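Chemist: Sequence and computational prediction follow.
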Amino acid sequence: MRDPRLRDIARRLRRDATVEERRLWRALRQNALGAAFRRQHPIPPHVADFACLEAKLVVEVDGGQHGDARDAARDAAMTAAGWRVLRYWNNEVRANLAGVVEDIARVLGERLGR
């Protein structure tokens, strides 16, 4: 059964998305890379910024509050569940959106055998 708290958190995070998350979402949405991504998708007990269910690929966009042991534990939990986690800093999305999208597309292709 789905955790209603995670659903509520995901809704709040979608509503309060950062500028960088919104920019990346515009690049990923509507199967732009040949696979569907979801925004603020619950992967209990976490909520991923972006997730491609077909490829079991998570994309996180991080600000300065990230990069600590909690993120490492979160990544380890999702990896143990079969997900591949990619992390990009906000400044990477701002300065090199095309490069970030290219990297995501490369890993997506690897995950889907393309």
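Modeler: Looks like it came in fine. Numbering: from 1, shown residues only.
Chemist: CA atoms for contacts and neighbours, from now on please.
Modeler: OK.
Chemist: how close does the residue nearest to L57 when sequence neighbours are not counted get to R94?
Modeler: Counting by C-alpha to C-alpha, 6 or more residues apart in numbering, L57 lies nearest to R84, which is 4.9 Å off, once chain neighbours are set aside. R84 is 23 Å from R94, where distance means C-alpha to C-alpha, to the nearest Å.
Chemist: out of these two, which sits in the more crowded spot?
Modeler: When neighbours are counted by other C-alpha atoms under 10 Å, R84 and R94 differ, and R84 comes out ahead with 20 against 15.
Chemist: also this one, for the comparison:
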Amino acid sequence: MMKSILTYIHGIPIRINYIKNLPYNPKLKQFTSDKRKAGFLGEVLFWKQVRAREFHKIDFDRQKIIGNYIVDFYVRTLGLVIEIDGWSHDNNQVADGLRQKYLKSLGLKVFRIADFDVRNNISVVMKDLEDFIVLHYKVN
């Protein structure tokens, strides 16, 4: 059986890993709009790198509701959550741990990056994201 290829990163085929039927809390919809409008710098800078399929032709969603959480970015075709940890995550390790455990229980992978790194080392962040995707989604 041939696995469906989403894209290639540096010649390495990346497989589709679509997670179906994710839980969704419609009560959070207004919060997603508010978060987008707030435009935190790290999220805006990251979005400029990935919007309109500019990053290896991969489609990213911004402020995606999954269960009772809003994740910063989501790649539906990979089942990949990208979280940019800024000041709101300081002293919040327990809540972040529960959130990450929940997301992983749904079969999702979570890539966490520091807001500081996005603002100051975006090229390194994008390389780390490439490496993460290759590690977890390359065709075997």
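Modeler: Nice, I can see it. The structure presented is a predicted model; accordingly, all values stated were derived computationally and were not measured.
Chemist: circling back: corresponding residue for the residue nearest to L57 of the first structure in the second structure?
Modeler: For R84 of the first structure, the aligned position in the second structure is K109, judged by TM-score structural alignment.
Chemist: is it true that the residue nearest to L57 of the first structure touches K56?
Modeler: Yes. With contacts counted by C-alpha atoms under 8 Å, R84 of the first structure reaches K56, the gap being 6.3 Å.
Chemist: where along the second structure do the strands fall?
Modeler: 5-9, 12-15, 61-66, 69-75, 80-85, 109-114 (DSSP state E).
Chemist: Out of those, the one nearest I133 of the second structure is which?
Modeler: strand 12-15 (7.6 Å; C-alpha to C-alpha).
Chemist: which helix of the first structure spans the most residues?
Modeler: The longest helix of the first structure (DSSP state H) is helix 97-112.
Chemist: what is the orientation angle of it with strand 46-52?
Modeler: Orientation check (axes from the mean of the first three to the mean of the last three C-alpha atoms, to 10 degrees): helix 97-112 of the first structure against strand 46-52 gives 90 degrees.
Chemist: which position in the first structure aligns with I58 of the second structure?
Modeler: Aligned by TM-score structural alignment, I58 of the second structure pairs with A35 of the first structure.
Chemist: got it, and E130 of the second structure?
Modeler: By TM-score structural alignment, E130 of the second structure lines up with A105.
Chemist: ok, now which ones touch the residue most central in space within the second structure?
Modeler: Central residue of the second structure (C-alpha atoms, centre = their mean): I82, 2.3 Å from the mean position. Counting by C-alpha atoms under 8 Å, 6 or more residues apart in numbering, I82 of the second structure touches 71-74, 110-113.
Chemist: Sounds good, over and out.
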